[in-house]
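Novice: got a predicted structure plus its sequence, pasted below:
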Amino acid sequence: MTHPKRLEAAQRLADSAPPGALRVVMDPDPAGKPSVLRTALSAWSAIEDGATHQLVVQDDMILSETFFERARLAIEEMPDAALALFALWDSRNGAAVRFGAMAGARWVSAVNEYFPCVAIILPRQVATGFVAYGRNRLDAWPDDILMYRYLRDNGIPAYVSVPSLAEHEDHGSISGNAFRGPRRSVCFLPGDVPGREGARLSGLKVLPFFKHGVAQCAVRHDGPGPSRWLHMDCEQYLEGIGVRSERLQPAIVQMAEAVPLSAAKGTWLTAFTMGFTQRREAHRCAGPDGGAAPDAAVLAEALATVGPGGISHAHTEDRIAELREELARITRAGIEAGREAAARPRPAKPPRPAGSRRIAVLGSATPLGEHVLRGLADRGHRVTALASAPRDPAPDRTAEPAYDAVLDLTGLHGGERDGSARVTLRHPARATAAAGIRTLDVGDVYGPGCARDSRIGRLVWAALRSQPLVIEESAGEWLRPLHVSDLADALSAMARTPPPEGALPATALADGARCTVAEMAAAVRKAVRPVPVVGGAPPAAAPRPSAGPPPPDRRVPTDLVYGLHTYAQWLAYEGIRLASDV
């Protein structure tokens, strides 16, 4: 599939394949608004009579020497499955591929992300169904996110190859993805030997990946209700299971010569979490030879891309190549450190950190509530989700309260249009009911778990769908953004510190990070996609409001661009399930 601007590259790719294997399909409206989906639907519609499967490859791909042989063997092994033959080096599916390489697998089940569509095989009936599905959503989402939704909603098994059978060869992005930096495979070996296509890895529960310079982690939450994924940093995940990774970082991180310290730390932390998870979860492949040893070349390449993928948004291809070898050494050190940490005997119940509190939480049965609940637990608290408010002790106060703090999230939805969200935090042990209650003004909460109809959410949602950012209010109106992780930090600190005697006024948690709507739109364009900005009256000349004091023990606030990036990821892969079918 191609565009007239890249017809020559597409023809070269078709000519490199066995005779008749590939045909060029052109964008049906090359002068229109750039749309990968429009061209993809033409390609999926072009399936020949009698064909059982359709392969679609984008014009900027390099195919492995054994591409077609492995593809045919995989189809024979998994005739009803969607097969992605490529995964990006900084993606969740790329993280799954790395675990597959560590386990000796040839395919891994696709995870909660877009389904890679740059080189993909679908069974005939699946391809036909996607054409009908996509034609009703031409102006909604990119083709890879729509493909993920379509496969998931229809229960179609989906797998990603280990290693990749194709590599991305950047010719410039017509669809507007050039701002993301180099986009390479998690693991590409041109001479990969075909065979063992039945060795598959599935059921992954923790996915560490290095992206946008941050060691991140997606963790599967299996219930109650449908399976879903929580999004957090690797450090937060490790702290929640009782591992203090910063105490384990070896000298190789501090002594990295060419690699920036932040890149070295992020690479090592991601690798540590990978090694720890792989040892603790004991990943096993399905298939007759599921116990086969990992392929050394595949494993080495898969691990060598951890660091490069995590810094690809900020460095050129040449600079990444200079850092690759040293980042690979750091990755290997992190993997071994993680495995060693997981192998150490661990107490049945790890000791609670100093300041741990028993916290009851009301209103946690929402995506945002789940993230706050998990955040408090990861910070060492004993957290209990309640369906209704607990009864206070007897009036004589002789009975010990069941909880040190009661947190009410029922006024927090993450979708407020005016930044008016409130939560209350009560310490039952205080002498009077009023003395122990804090009313917390949390401003414009954003991040994983937050709805898409808030003032910040509307902008992120539009950018995800490549639509203009429409500013309905004055561009100079003030927002008070507060990331979900920072909200959990503040609530944790306040739960540890009982309020003084006497009723407390409302506490504003987000006053220290104000920005205008125009500034927020600029940050969204940087974090998600550089789409146009429409509307917004010129900002009035008004002084920037003074920042209030931060909550006690507050950590360094989440960087706004990174925080918006995490919000966009969650909306695209999890929040989309809660949206109307658009």
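Specialist: Looks like it came in fine.
Novice: from here on, contacts and neighbour counts on C-alpha atoms
Specialist: Will do.
Novice: run the chain-centre distance for the longest strand out of those in the chain.
Specialist: In the chain, taking DSSP state E as the definition, the longest strand is strand 437-446. Put simply, strand 437-446 sits 25 Å off its chain's centre (Cα atoms, centre = their mean, to the nearest Å).
Novice: so where do the helices sit in the stretch 1-150 of the chain?
Specialist: For the stretch 1-150 of the chain, applying DSSP state H, counting those that start in this stretch gives helices covering 7-16, 36-45, 67-77, 92-103, 124-135, 143-153.
Novice: same check on the stretch 251-400 of the chain?
Specialist: Remark: helices assigned in the stretch 251-400 of the chain by DSSP H, counting those that start in this stretch are 251-254, 261-281, 296-304, 306-311, 317-343, 367-378.
Novice: next up, a structure to set beside the first:
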Amino acid sequence: MTRPGWQARDVRLSVTIMHHPARDVDLEAIVEACRPLSARVVYDPDPDAARSPLRTAKVAWASIAEGATHHLVLQDDARLCDGFAAHVVAAIASRPAHGIALYTDWSSPQNSYLSRLAAVAGSPWAPLSPMEWTPALSFLLPAGVAADLAGYLAPIPDEVTDDDQMISRYCRERGVPLLASVPHLVDNRGLPTLIDGHGGRHHATVWAPPVPSATHWDVDPRIDGALASRSRYRSHDEYVVRVKDSRCLIRLLRPDTGEPGGNEFCWYWEDWCDLVGVSPDEVTTAFVAHLDDLPGPPPAARAALEIWAAGYLLGLGAAAVRRDLPVPLAPAVPARIRAAVSSWVDSGLTGPHGTALGTSDRTAMIDLGAAAVTLSLHRRSPNPFVAAGVPADARGEDTRR
């Protein structure tokens, strides 16, 4: 399904690595991980000034190698998958006109869910939110678009600092389509952030073994459209699911409200899941039934229910996407379902529910979430009017008994 005229041999990828001398990293290791691609290190041009990723990004996006068809900018806390060069070149050949993120942060408000949704639906591509910041840890563009982005960034004051927000604004204004690779080809090494207010732990959303072959990326582009319809702020039923502070939450995107893409305001799943097509009783009944079938002791009850609910809602969303696909898509790979759930367990369970989890308890929690995903993926769809809460008389049914 590679686009006509594009094969991997046609891709000439330029690579730069953004670096600040305050960060103690083995740059040569990143350069080696890129080979046979030739990566060049771009240094912060004013390292003693107030920290600003944007300042270095301006240089990185302007440093396009001569003759390149595409340009990739990595940050110096990136960790690349095995066989990185072959995988990324094959991915580009399949979507040569797109902006491609090779990573999304496991707790980003929207893009993490969209990556999990694509993984569970079985797609190698996750269309990203047009409103949330672009995952700048590892992002690439066609060379001409990258040069235009460099010109766009140049006059923006360094004090703005956030290159990811400015890249998102550029892509939104220019109509650049954005995708994330699934699984991700880059992880965050988890180094301390250099910018105030950007703390916490940061890792990839779907970090799974590398794809087995170049054909992994070759799915019908119309599938991208079906997934993109879940995050375009055009319909009342667009939503994302999050696990944060050991709670499963739902955020309705609410088109036309002007809410920022990074808005943290969410609703507790048990109170609002009716709006996304499932009753809380169904979720909890399935949870109890699953626990009854377990051969050993169940995981910690409250946190386990939250992971179960998140997995159940994720599978429900992926099933809806698969029903709407214009062409069939192969089933999801179990390892990617587990990767999507494990990043929820590791990022979303906090306090005694998370940091205190031993290896066996963590595995049991991931098993639980993956089981919930699988169950709801194969769940029979209910009457959509009932799911939406439409009264029987309003949907034309005979209410006489």
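Specialist: Okay, I see it. Predicted model, so just to flag it, every value in this text is computed and none were measured.
Novice: any idea what the TM-score is?
Specialist: TM-score of the superposed chains, computed with TM-score structural alignment, normalised by the length of structure 2, equals 0.75; 350 aligned residues with a Cα RMSD of 3.5 Å.
Novice: sorry, back to before: out of the helices of the stretch 251-400 of structure 1, which gets nearest to H212 of structure 1?
Specialist: helix 306-311 (5.6 Å; Cα to Cα).
Novice: so what touches the closest one?
Specialist: Where contact means Cα atoms under 8 Å, 6 or more residues apart in numbering, the residues beyond helix 306-311 of structure 1 that reach it are 88-90, 184, 186, 209-215, 263-264, 266-267, 270-271, 320, 323-324, 327-328, 331.
Novice: recalculate using a threshold of 7 Å.
Specialist: Contact with helix 306-311 of structure 1 is made by 89-90, 210-213, 263, 267, 320, 324, 327, as judged by Cα atoms under 7 Å, 6 or more residues apart in numbering.
Novice: please check those and keep the buried ones.
Specialist: Neighbour counting over the contacts of helix 306-311 of structure 1 (16 or more other Cα atoms under 10 Å) leaves 89-90, 210-213, 263, 267, 320, 324, 327 as the buried ones.
Novice: of all the residues you listed, which two lie farthest apart?
Specialist: Maximum distance among those (Cα to Cα): 16.4 Å, for H212 and R324.
Novice: what residue in structure 2 is paired with A95 of structure 1?
Specialist: Matched by TM-score structural alignment, A95 of structure 1 corresponds to Y113 in structure 2.
Novice: list the contacts of its match.
Specialist: 240-241.
Novice: gap between it and A289 of structure 2?
Specialist: Applying Cα to Cα, to the nearest Å, the value for Y113 of structure 2 to A289 of structure 2 is 26 Å.
Novice: wait, A90 of structure 2 touches A214, no?
Specialist: Yes: in terms of Cα atoms under 7 Å, A90 of structure 2 counts as a neighbour of A214; the distance is 5.4 Å.
Novice: neighbour count winner among the two?
Specialist: Neighbour comparison, A90 of structure 2 and A214: the larger count goes to A90, with 23 against 17 (by other Cα atoms under 10 Å).
Novice: that one -> structure 1?
Specialist: In structure 1, A90 of structure 2 lands on L73 (TM-score structural alignment).
Novice: ok, and the closest non-adjacent residue to that match?
Specialist: In space, and not counting its chain neighbours, L73 of structure 1 is closest to E197: 6.8 Å by Cα to Cα, 6 or more residues apart in numbering.
Novice: ok, the contacts of helix 306-311 of structure 1 vs L482 of structure 1, which is closest?
Specialist: Closest to L482 of structure 1, out of all of the contacts of helix 306-311 of structure 1 and judged by Cα to Cα, is H212, at 19.8 Å.
Novice: and that closest one, what does it touch?
Specialist: 310-311, 313.
Novice: please convert these to CSV, extending it with distance to A522 of structure 1 and neighbour count.
Specialist: Listed next are these as CSV, based on distance: Cα to Cα, whole Å; neighbours: other Cα atoms under 10 Å:
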residue, distance to A522 of structure 1, neighbour count
G310, 23, 25
I311, 22, 23
H313, 17, 18
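Novice: okay, these in CSV with distance to I62 of structure 1 next?
Specialist: Output for these, formatted as CSV (distance: Cα to Cα, whole Å):
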residue, distance to I62 of structure 1
G310, 22
I311, 23
H313, 22
